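1. Sequence first, then the predicted structure, then my questions.
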Amino acid sequence: MTGWAEMNTFGLLPSALIGAVASARSMTPMAAIASARLAHRAMPGKLILLDHPLFKFGALAMGVGELFGDKMKSAPDRTVFLGLLARVMSAGIAGAALAPRGRERTGALVAVGTAVPLAYLTLAGRKRAMARVGQTRSGLAEDAIVVAAGLAVVRLALRGRR
């Protein structure tokens, strides 16, 4: 028999995982949710903003734009104030959307609490990778991992839902 604590903890797992995604690419969580909404998939939690067409398409555009912008030599570190702010907002919105109904605030807090500290760890990993293979190659590899992870997390949260 599954205990309340196990069910409760697993219910917030997608929120924590989407926070990890936000640590590396701030716009990917919202782009992954926008993609699911464009495919008419229902979210477990209430959506904030991402049911409006402008925000859905805007999230997709920002997600793609971030993938290109990250390769620029002038791209700031993800731990600068605006980078962390973007992660807080994106992780919070996505974490709430992927949390069980009625637990959206907790899901948002879990996602933000995962995204911010992990931003420092993912930055350290990226810097090591950049030293080995360069900015563009390390960025493309990180993109592939993060986008795949974002889509997988959303799919995990939506399994069994229509």
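-> Noted; the coordinates are in hand. Numbering: from 1, shown residues only.
2. make it CA atoms for all contacts and neighbour counts henceforth
-> Noted.
3. Just the buried positions in the helix or strand containing Ile18, please.
-> Taking DSSP states H and E as the definition, one finds Ile18 inside helix 13-24. Buried residues in helix 13-24, counting neighbours by 16 or more other Cα atoms under 10 Å, are found at Leu13, Pro14, Ser15, Ala16, Leu17, Ile18, Gly19, Ala20, Val21, Ala22, Ser23, Ala24.
4. Second structure for comparison follows:
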Amino acid sequence: MDLKPARAYGQAATLGVLAGMRTFSAPVVLSHVYSRQPSKTLKNTPFAFMQSITTSKVFKVLGAGELVGDKMPFAPKRTAAGGLIGRFISGALCGATVFKANHKQPVIGALIGGGAAIGSAFGCMFLRLSIGKRTGIPDAAIGSLEDIIVVSAGTALAKQL
């Protein structure tokens, strides 16, 4: 049984989950991988920019800023409209890119990635609030733990892309 076609679905969903946790985490992972190992399938497509070293660097700077900004008391809720839209777009972009690279319909990948980002945003928010309420651990510390999970999962995914 050839499982390779199913990989694109898992990759799109995983990137979406990462985007739901930290908006820029998924584009950081994907642009890092594709800028170092370009996909011929993405050449001359709207997703070709994801293979640029410059794009990779920009996403890394934005991602680092998000890791710091998330812990600030004035940081907006991830489930506010702006945050959800950004997370959906991030997940959708990454899902579509992975699907295109795997010769699949980008729209399907976008829906999987974007949907996973929305689900992850809510799931992680409720989990973070619940952990804080039950343990008394400060939100910033829980956010730092979430960062460790995002970076670890992103690193593991990058090795599989």
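-> Sure, I can see it. Treat the numbers as computed from the prediction; the structure is a model and nothing was measured.
5. Quick check: the helix holding Ile18 of structure 1 compared with structure 2, mean distance?
-> Following the fit onto structure 2, the mean deviation recorded for helix 13-24 of structure 1 is 0.8 Å by mean Cα distance after the TM-score superposition for structure 1.
6. which part of structure 2 lines up with that helix?
-> The alignment of helix 13-24 of structure 1 onto structure 2 (TM-score structural alignment) covers residues 10-21.
7. ok, residues contacting the helix or strand just after the helix holding Ile18 of structure 1?
-> Helices and strands here follow DSSP H and E; after helix 13-24 of structure 1, the next one along the chain is helix 28-38. Contact with helix 28-38 of structure 1 is made by 18-19, 21-22, 42-43, 50-51, 56-57, 59-63, 90-91, 93-94, 146-147, 150-151, 154, as judged by Cα atoms under 8 Å, 6 or more residues apart in numbering.
8. rewinding a little: so what's the gap between the helix holding Ile18 of structure 1 and the chain middle?
-> Distance of helix 13-24 of structure 1 from the chain centroid (Cα atoms, centre = their mean, to the nearest Å) equals 5 Å.
9. Packing partners of that helix?
-> The helices and strands touching helix 13-24 of structure 1, judged by 3 or more Cα pairs under 8 Å, 6 or more residues apart in numbering; DSSP states H and E, are helix 28-38, helix 81-98, helix 104-133, helix 135-158.
10. could you redo those as JSON lines and give each row distance to Leu67 of structure 1?
-> Shown next, in JSON lines, are the helices and strands packed on helix 13-24 of structure 1 (distance: least, Cα to Cα, whole Å):
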{"stretch": "helix 28-38", "distance to Leu67 of structure 1": "9"}
{"stretch": "helix 81-98", "distance to Leu67 of structure 1": "14"}
{"stretch": "helix 104-133", "distance to Leu67 of structure 1": "14"}
{"stretch": "helix 135-158", "distance to Leu67 of structure 1": "7"}
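11. mind giving me CSV with these and columns for mean neighbour count and distance to Asp70 of structure 1?
-> Formatted as CSV, the helices and strands packed on helix 13-24 of structure 1 follow (neighbours: other Cα atoms under 10 Å; distance: least, Cα to Cα, whole Å):
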stretch, mean neighbour count, distance to Asp70 of structure 1
helix 28-38, 25, 12
helix 81-98, 25, 12
helix 104-133, 19, 11
helix 135-158, 18, 7
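12. List just the one of those that sits closest to Gly69 of structure 1.
-> Closest to Gly69 of structure 1 of the helices and strands packed on helix 13-24 of structure 1 is helix 135-158 (Cα to Cα; 10.1 Å).
13. Give me the angle between the closest one and helix 28-38.
-> Here the directions of helix 135-158 of structure 1 and helix 28-38 differ by 50 degrees (axes from the mean of the first three to the mean of the last three Cα atoms, to 10 degrees).
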